[in-house]
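Trainee: fold the following and give me the result.
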Amino acid sequence: MADTTGQQHPIRLYLQIWGWLFVLSFFSYLVDYNDLQGFWRWSLVLLFMVLKAGLIIAIFMHMRWERLSLVSAILLPPAAILVLIAFLGLEGGYIAGLRASFFG
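Mentor: Okay, the predicted model is just below:
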């Protein structure tokens, strides 16, 4: 017979996370319902999106219970890409300002 050792997580944990995902989705819907625009809209939408993705990754993908080395190998490359994208955005703004001052 095969050895079936493993960790069982209580169903209550999954139901609580499902509830939090529902609440965060409701708040995201309220952002659109209240017709927020500009900075607040995108800040709140991105915040709720990151919180929901974090909950899904941590609990439903079982990253909460993995070794730190595996978590780092999976989460650090996307974080590095986001930092590089931010640098590209800053550099793009700088170059656009230089072109506007030089050619304009």
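
Trainee: make it CA atoms for all contacts and neighbour counts henceforth
Mentor: Fine.

Trainee: which residues in this protein form helices?
Mentor: 11-33, 39-55, 68-103 (DSSP state H).

Trainee: so can I have JSON lines of those helices showing mean neighbour count and distance to Met1?
Mentor: Formatted as JSON lines, those follow (neighbours: other CA atoms under 10 Å; distance: least, CA to CA, whole Å):
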{"stretch": "helix 11-33", "mean neighbour count": "13", "distance to Met1": "27"}
{"stretch": "helix 39-55", "mean neighbour count": "14", "distance to Met1": "35"}
{"stretch": "helix 68-103", "mean neighbour count": "11", "distance to Met1": "30"}
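
Trainee: next, the second sequence, to be compared with the first:
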Amino acid sequence: MTNVAVHLEAEQPSLQTHAHDAIAAPAAHEKGQQHPIKLYLVVWGWLFVLSACSYLVDYFGLHGYLRWSLILLFMMLKAGLIVAVFMHMAWERLALVYAIMLPPVLVLVFVAIMVFESDYTHLIRVLFFASPT
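Mentor: The predicted model follows:
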């Protein structure tokens, strides 16, 4: 029976270990993950350049699919930079990145499928519901 008591005492951490962990925890928390200010300034610069390019699309008077594809491209690039750096997604675990980023990507895929499907649906409605003249 005494062997069991000695074994249980050996498994339980001492009060001194808990006190040391409690003192060390705030020091580690204060340190945290530090990123250089240069990273944020570079990202801010890229966001400025991408915004300027987005405004230049309107300034040069581009029209049609080229205009909208460029605006959407610049918008997605800016959103990606903001999510990656300012929301610290670039430093998260891959599983968390997939859990957060995969649903919006799938929504975009489904929207693209609906856009292609809408032409077919419109054609079918015109053919079957058009009044005969």
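
Trainee: quick TM-score on the pair, please.
Mentor: Once superposed, the chains reach a TM-score of 0.92 (TM-score structural alignment, normalised by the length of structure 1), with 104 aligned residues with a CA RMSD of 1.3 Å.

Trainee: before we move on, back to that, how about the helices of structure 1 in CSV, adding distance to Thr5 of structure 1?
Mentor: CSV is the format used below for these (distance: least, CA to CA, whole Å):
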stretch, distance to Thr5 of structure 1
helix 11-33, 18
helix 39-55, 25
helix 68-103, 21
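
Trainee: and of those helices, who's closest to Thr4 of structure 1?
Mentor: helix 11-33 (19.1 Å; CA to CA).

Trainee: just want the most central residue of structure 1.
Mentor: The structure's structure 1 has its C-alpha centroid closest to Val50; by CA atoms, centre = their mean the separation is 2.6 Å.

Trainee: alignment lookup: it to structure 2.
Mentor: By TM-score structural alignment, Val50 of structure 1 lines up with Met76 in structure 2.

Trainee: picking up where we left off before, distance of the residue nearest to the centre of structure 1 relative to Gly104 of structure 1?
Mentor: 39 Å (CA to CA, to the nearest Å).

Trainee: same question, Leu75 of structure 1
Mentor: 43 Å.

Trainee: so who does Leu68 of structure 1 touch?
Mentor: Not one residue lies near Leu68 of structure 1 by CA atoms under 8 Å, 6 or more residues apart in numbering.

Trainee: relative to Gly19 of structure 1, how far out is it?
Mentor: Taking CA to CA as the criterion, Leu68 of structure 1 is separated from Gly19 of structure 1 by 27 Å.
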